[in-house]
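Student: Sharing a model that was predicted from the sequence below.
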Amino acid sequence: MKSIEQIVLTAALELLKNDECGWLCTVVKTFGASPRPLGSMLLLSGSGAVTGSLSGGCIEDELLEKLQRGELAKLQPEMLEYGVSAEENERFGLPCGGRMQILVEPLTASAELCFMLSDLCEALDTRLAKRRRVDLHSGQWQLEDVSRCEPLTIRDDVLIQDFGPRYRLLLIGANELARCISEIALAMDYRVVVCDPREDRREQWSVSGAELNASMPDEAVSEFADPYTAVITLTHDPRIDDMALMQALTEPLFYVGALGSERTSAKRRARLKLLDISDEQIDRLHAPVGLAIGSKSAMEIAVAIMAQLTQLRFLESQNKIDAGDV
């Protein structure tokens, strides 16, 4: 399953390969509440085909009407703003007070642009990160490699937009909780891998879209470890969970969590310390896993876990914006 960015960029590449024109539309600024986050993308072809999304459909309809009237930018990027009045908020389905700025970039076939789109698609396929710089006057692109994605920004009339791999969730243990987490995570565009060395547990697995992995837990963690991966242990079996955690806490992972009560988590931390895992590494462990929302059922725990991942990703992006690290 590809991310929406991969789908949009791939569609743009195919469009240009067929010598067709199109428009790449990107949410570049939001004010107040907005229906789509910063960086959301849409491709509009010359024939009116739409790939991606910017709103609940009303902004897409407005862009199609502009296309039919011949009002979309033809040579240089154009900035459009939606939601500047209460009437527009209602018309475009924006939350009260919400405003969005959309950058509309005309795309025409050229060897250089096709090469850069191909480079972006290949980077996303291989879980590498790329930065796109767009001159807002000329529309010219520049690409560069980056080690970590930063939030989209506009600086000195240049759009700076990073593209990175989809976040990945490695779950240790193919059980009912893993099923609930997988279903939510897949709907939230995570790539989900479920590792369980026990054949009988793998045979019972039935979530379409989640990949099964039969490796030993430490080997699976080592294979998938990168800054866009979260590892969560779910088996309640220290022989399996601790093996995964020993490896996970030494890797540059986005998140490491373990299922268990406060008492179980304290015992787990004590065991890890005896296994030469440092205090600093152990401090990275989220245990009990998930936000403390009083969850009891498997689906409630899954909601708490995915809510915590969402919160941490949001806080990380906000900290980068506040620090001016882009």
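Tutor: Perfect, I can see it now.

Student: make it CA atoms for all contacts and neighbour counts henceforth
Tutor: OK.

Student: Determine the set of other helices and strands touching the host helix or strand of Asn319.
Tutor: Applying DSSP states H and E as the criterion places Asn319 in helix 298-323. Under the contact criterion of 3 or more C-alpha pairs under 8 Å, 6 or more residues apart in numbering; DSSP states H and E, helix 298-323 touches helix 176-187.

Student: Against that first model, consider the following:
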Amino acid sequence: MDNLDTQVLDAARRWAAAGHRFALITVACTWGSAPRPPGAWMILRDDGQVQGSVSGGCIEDDLILRAAAGEFTGNAPRLLRYGVTADEAHRFGLPCGGTLELVLEPAPDAALLEQLAQRIATGQLARRRVALASGIVSIEGGCAGDSLQWDGETLVTLHGPAWRLLIIGAGQISRYLASMAQALGYRVYICDPRSEYADGWDVPGSERIAAMPDDAVTELGLDPRSAVVALTHDPKLDDMALLEALKSPAFYVGALGSRTNNSKRRERLLQYFDLSQAEVERLHGPVGLPIGSRTPPEIAVSILAEMTAVKNGQNLPSTATIADPYACQTT
């Protein structure tokens, strides 16, 4: 469940508390190009107000019109399809013949939405199951390896907790990275044992861990929805975090520095620490995609771009040329 859909859940709870009737629409499956991924949420209130999205806008407009025409009555969930034909795909702005299957719940159970929110708030993963044939919606415990399931009859979506990012180092790059990562739905933690950096950390929404980097990694209990980025540029600190993070199931582990520095880092990790070749090869260093970034915000963008690509299973360049922001400039 990404940050946008968490906002949808919060809005749904407010609307339910205020006595509004609303429909919940979930993207179940996509073919071709689609603006929103499977599992994305949208809610449509009885007065036409919308929160969230399932496409680039055209399908939302059609859903609003259909709701106003009285099509979404009753309580039973149902399947909606868009873009089945080329003409329909063009009409609804689905590029390259894209197709969407949506599960519509005309009147979702407010108590179950509240239960889901409470599970997420306490750091639990939850699976939300919608059975079209019976109309039964249920909430059950989830596991880190769970994923969305859709067989045309039953939709199972995975919710909470947010993706997590542990940043080692409270410098300038970290400030931009922490703010941008929260916009992408990450729960951000910062660890820096250097008081001259950590004491001035004031990025809203982030959580500071007062521990050494290796202890911070252990304390968080990293799972496949976790990422670690080491940005102190101090081997004594960065390596402490990396030696634990690379042994964890975290989906992304990166470290700041030039290719030369990262090559030396890999040699250290292999020679002095209990890490295998395969574990060291998991390290993304130089951290970030090669977009010519030099300033702290540009480097933060490159890091999040690479994290997003890894999270989404996209192929990445075999080598990176991210500039070392601490390197001396020559003319």
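Tutor: Structure's in. What do you need? Just so it is clear, the model here is predicted, and its values are computed rather than measured.

Student: just to revisit the earlier point, which parts of the helix holding Asn319 of the first structure are buried?
Tutor: 298-299, 301-306, 308-309, 317 (16 or more other C-alpha atoms under 10 Å).

Student: now stretch 28-41 of the second structure
Tutor: Under 16+ other C-alpha under 10 Å, the buried positions of stretch 28-41 of the second structure are 28-30, 34, 36-41.

Student: Other residues contacting it?
Tutor: Applying C-alpha atoms under 8 Å, 6 or more residues apart in numbering, the external contacts of stretch 28-41 of the second structure come out as 1, 5, 8, 24-27, 52-56, 94-103, 148, 150, 155, 157-158.

Student: which SS class is the alignment partner in the first structure of Pro249 of the second structure?
Tutor: In the first structure, Pro249 of the second structure lines up with Pro252, judged by TM-score structural alignment. Counting by DSSP: H, G, I helix; E, B strand; the rest coil, the backbone at Pro252 of the first structure sits in coil.

Student: so how far is Thr108 of the first structure from Pro252 of the first structure?
Tutor: In this view, Pro252 of the first structure and Thr108 of the first structure are 40 Å apart by C-alpha to C-alpha, to the nearest Å.

Student: Neighbour count: the two, which is higher?
Tutor: Thr108 (19 against 14; other C-alpha atoms under 10 Å).

Student: The more buried one and Asp135 of the first structure, how far apart?
Tutor: For Thr108 of the first structure, the distance to Asp135 of the first structure - C-alpha to C-alpha - is 16 Å.

Student: where do the helices sit along the first structure?
Tutor: 4-17, 58-68, 86-91, 111-125, 176-187, 199-203, 217-224, 238-248, 262-274, 279-282, 298-323 (DSSP state H).

Student: of these, which approaches Gln140 of the first structure most closely?
Tutor: helix 111-125 (9.0 Å; C-alpha to C-alpha).

Student: Can you give the contact residues for the closest one?
Tutor: Contacts of helix 111-125 of the first structure (C-alpha under 8 Å, 6+ apart): 6, 9-10, 12-13, 16-17, 129-130, 141, 143, 163-165.

Student: Longest strand in the second structure, please.
Tutor: strand 22-31 (DSSP state E).

Student: What range does it cover in the first structure?
Tutor: Taking TM-score structural alignment, strand 22-31 of the second structure hits residues 22-31 over in the first structure.

Student: and that stretch, how far from the second structure on average?
Tutor: Superposing on the second structure and averaging over aligned pairs (mean C-alpha distance after the TM-score superposition for the first structure), stretch 22-31 of the first structure comes out at 1.1 Å.

Student: what separates that stretch from the chain centre, distance-wise?
Tutor: 17 Å (C-alpha atoms, centre = their mean, to the nearest Å).

Student: Ok, stretch 205-218 of the second structure next?
Tutor: Counting by C-alpha atoms, centre = their mean, stretch 205-218 of the second structure comes out at 20 Å from the chain centroid.

Student: Buried residues in that stretch, which are they?
Tutor: In stretch 205-218 of the second structure, counting by 16+ other C-alpha under 10 Å, buried: 206-209, 212-214, 216-217.

Student: same question, stretch 249-269 of the first structure
Tutor: Here stretch 249-269 of the first structure shows 249, 251, 253-260, 265, 268-269 as buried, counting by 16+ other C-alpha under 10 Å.

Student: Let's have those residues in JSON lines, adding distance to Glu112 of the first structure.
Tutor: Rendered in JSON lines, the data for those read as follows (distance: C-alpha to C-alpha, whole Å):
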{"residue": "Leu249", "distance to Glu112 of the first structure": "42"}
{"residue": "Glu251", "distance to Glu112 of the first structure": "37"}
{"residue": "Leu253", "distance to Glu112 of the first structure": "35"}
{"residue": "Phe254", "distance to Glu112 of the first structure": "34"}
{"residue": "Tyr255", "distance to Glu112 of the first structure": "38"}
{"residue": "Val256", "distance to Glu112 of the first structure": "41"}
{"residue": "Gly257", "distance to Glu112 of the first structure": "44"}
{"residue": "Ala258", "distance to Glu112 of the first structure": "47"}
{"residue": "Leu259", "distance to Glu112 of the first structure": "49"}
{"residue": "Gly260", "distance to Glu112 of the first structure": "53"}
{"residue": "Ser265", "distance to Glu112 of the first structure": "54"}
{"residue": "Arg268", "distance to Glu112 of the first structure": "54"}
{"residue": "Arg269", "distance to Glu112 of the first structure": "53"}
